[in-house]
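Student: Take a look and give me a structure for this.
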Amino acid sequence: MALTTSAVKERSLLGLKNLSASEISSILDRAAYWDDKEDKVIPILKNHFVANMFFENSTRTRFSFEMAEKRLGAEVLNFTAAASSVEKGESIYDTVRTLESMGIDAGVIRLKPIGMLEGLAEKISVPLVNAGDGNNEHPTQALLDLYTMKRHFGELKGLKVSIIGDIKHSRVARSNLWALQKFGAEVKLCAPENMQAPELAAYAPYVSMDEALCVDVVMMLRVQLERHEGSIFKSPEEYRLHYGLTEERAAKLAPHAIIMHPAPVNRNVEIDDALVEHPQSRIFKQMENGVPIRMAVMERALL
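Tutor: This is a model prediction of the structure:
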């Protein structure tokens, strides 16, 4: 049965900026339900076809979605642009429409062009889930981050969270900022001047590295030095010196504070190697939590 336009919109997940706190909470609660299930496969999505359409590489995110989909019993088609006709000039829209025409029931999509996803969703009649679009949003990453914080601290209200690193190019920073503030968390940003997104200063203050460490959650971002030509930092070592979470800086964190990172991690650049699996680190726990979050998101898209 074809979904109405409004139903497709409700089941799609394009971002968290316009999603209510109650809607986000329902996804987190459903993720907890799946997290507590011991059975590896519960085929509630049997006979549903999902296409993972990655027009930008991300092995980790794609595998997390695929694991979630297969645990729910969905039939999964994996599409990567490098091995596709998009490389030969076929448009992203044509590719998505082609898969829709073949009978997919939902699409997970990751792409580089900013602002394209919303227009695409208007023209496609199956729910779409944003797996990262440009430097706009990465909603499932922020959902798994919130889930990780909530499981650890019990609630999000009143939490102090610092997001440190390449804010300018970070869709993770944006989705986390929009979502955390809906729950009454206090967000601070920390970045070198050429890695700041000035438009976000109206929502969260930019603070010094010392101040950014006086929080409950330190979220380090992957440094994308290749995107900063003429950077004020001549090398990864110099970035680490000024903005990396070194062992020395980590020693100043409150004993209850946790360290997070969306991964992949540049070890010994934004975070020292010894801290990745430190007792206060939740980096691998975040990856683990990505599966139940994406199970909840795919169930929401298809049922």
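Student: Every contact and neighbour count from this point should use C-alpha atoms.
Tutor: OK.
Student: what about the helices in this protein?
Tutor: Per DSSP state H, the chain carries helices over the ranges 5-11, 21-35, 59-71, 92-102, 116-123, 139-153, 171-182, 209-212, 236-243, 247-250, 283-302.
Student: Following up with a second sequence; could you model it the same way so I can compare the two?
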Amino acid sequence: MTTAISLKQRSLLGLKDISRDEIGAILDRAAHWEAQSEKVVPVLKSKFAVNMFFENSTRTRFSFEMAEKRLGAEVMNFAAAASSVEKGESIYDTVKTLESMGVDAGVIRLKPAGVLQELAKRISIPLINAGDGNNEHPTQALLDLYTMKKKFSELKGLTVSIIGDVKHSRVARSDLWALQKFGAHVQFCAPETMQSPELAQYASYVSMEKALKADVVMMLRVQLERHNEGVFKSSAEYRQQYGLTEERAAKLPEHTMIMHPAPVNRNVEIDDAVVESPKSVIFKQMANGVPIRMAVMERAMG
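Tutor: Model prediction:
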């Protein structure tokens, strides 16, 4: 019978409360899976995984599904738009129903923050956070760290600038918690209306000029419609003040790496030409998401 301790160890709800050693073990295991020449290594044969997306995210769902299938697991995909949740069934009832059917682990993405943590207390299968509200997106941060580590070898001492809508970004939070465990220096750059004051005690807010003098420049997706204050009249105005334009990218230090959790608003937070420039690793991040999620799913069900 699964104990509460082992279940907690196999779940991945966030990176704030897990140790550096646990994160390091996941990164090491991801390197193992990336090195495999065979596309399918069925270590999870006869295991069932369900991807429960109560919020749309095609890239994340496909990345998890690819990881699960490469490990030989049977995969079920669940979309809220086609479910009884639309008819009034609670998220808990839906997850509990799938658990009752014999699923071995659940990947879950949902809008409200805090719900996942409550679910985990009442569900007896490992749960993997694929993004919850403005809280965390742990596997995205893990693939970010993995991508940085592949280039710089060590995370300690790196200066990482996270630029954009910090207020609504679960990626910013997970990256902050994880990078600081490894001794990296994290700094934010955001318009005042896009800042998250509660994070200021952990990382300072700096000017765009200072933010661009970093080892890693991570641009966040910006959804201007979320900001009722209307501080920017248009996407063009945001780009002019906070976008990684070709002109700004040309002035970056030679070794600086450009990152983005995707999907990218081209010519808003990053100019089109910069997305696929030599300094950009945006598509490498997407590729690295598969071995990272293989390591996470193996940890959950192996």
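Student: TM-score for this pair?
Tutor: TM-score for the superposed chains, counting by TM-score structural alignment, normalised by the length of the second structure: 0.99, backed by 302 aligned residues with a Cα RMSD of 0.5 Å.
Student: Tell me which of the helices of the first structure lies nearest to Ile271 of the first structure.
Tutor: helix 236-243 (7.5 Å; Cα to Cα).
Student: quick one on the thing from earlier: output the helices of the first structure in a markdown table, with mean neighbour count and distance to Ala263 of the first structure appended to each entry.
Tutor: Below are the helices of the first structure laid out as a markdown table (neighbours: other Cα atoms under 10 Å; distance: least, Cα to Cα, whole Å):
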| stretch | mean neighbour count | distance to Ala263 of the first structure |
| --- | --- | --- |
| helix 5-11 | 16 | 27 |
| helix 21-35 | 17 | 20 |
| helix 59-71 | 20 | 9 |
| helix 92-102 | 15 | 26 |
| helix 116-123 | 15 | 23 |
| helix 139-153 | 22 | 10 |
| helix 171-182 | 23 | 10 |
| helix 209-212 | 17 | 20 |
| helix 236-243 | 16 | 16 |
| helix 247-250 | 14 | 18 |
| helix 283-302 | 22 | 8 |
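Student: of all those, which lies closest to Asn194 of the first structure?
Tutor: When the helices of the first structure are compared by Cα to Cα, helix 236-243 sits nearest Asn194 of the first structure, at 12.2 Å.
Student: any chance of the helices of the first structure in TSV, with distance to Asn47 of the first structure too?
Tutor: Output for those, formatted as TSV (distance: least, Cα to Cα, whole Å):
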stretch	distance to Asn47 of the first structure
helix 5-11	18
helix 21-35	20
helix 59-71	12
helix 92-102	14
helix 116-123	23
helix 139-153	24
helix 171-182	32
helix 209-212	48
helix 236-243	48
helix 247-250	48
helix 283-302	11
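Student: Which of the ones you listed sits closest to Ala274 of the first structure?
Tutor: Of all these, helix 247-250 comes closest under Cα to Cα, at 7.4 Å.
Student: That closest one against the second structure, how far on average?
Tutor: Helix 247-250 of the first structure differs from its equivalent in the second structure by a mean of 0.5 Å after superposition (mean Cα distance after the TM-score superposition for the first structure).
Student: name the helices or strands packed onto that helix?
Tutor: Packing partners of helix 247-250 of the first structure (3 or more Cα pairs under 8 Å, 6 or more residues apart in numbering; DSSP states H and E): none among the helices and strands.
Student: what's in contact with it?
Tutor: Around helix 247-250 of the first structure, the neighbours that count as contacts under Cα atoms under 8 Å, 6 or more residues apart in numbering are Leu213, Asp272, Ala274, Leu275.
Student: Determine which two of those are furthest apart.
Tutor: Spanning the widest gap among the contacts of helix 247-250 of the first structure are Leu213 and Ala274, at 17.6 Å by Cα to Cα.
Student: Neighbour count for these two, which is higher?
Tutor: The neighbour comparison of Leu213 of the first structure against Ala274 (other Cα atoms under 10 Å) goes to Leu213, with 25 against 11.
Student: How much space separates the closest residue to the more buried one other than its chain neighbours from Ser162 of the first structure?
Tutor: With sequence-adjacent residues excluded and distances taken as Cα to Cα, 6 or more residues apart in numbering, Leu213 of the first structure is closest to Leu253, at 6.0 Å. As judged by Cα to Cα, to the nearest Å, Leu253 of the first structure and Ser162 of the first structure stand 12 Å apart.
Student: Who has more neighbours out of those two?
Tutor: Set Leu253 of the first structure next to Ser162 and count neighbours by other Cα under 10 Å: Ser162 wins out with 28 against 19.
Student: The more buried one and Val218 of the first structure: what is the separation?
Tutor: According to Cα to Cα, Ser162 of the first structure and Val218 of the first structure sit 5 Å apart.
Student: Then Leu16 of the first structure?
Tutor: Counting by Cα to Cα - Leu16 of the first structure and Val218 of the first structure are separated by 21 Å.
Student: Then Gly158 of the first structure?
Tutor: Distance from Gly158 of the first structure to Val218 of the first structure, counting by Cα to Cα: 15 Å.
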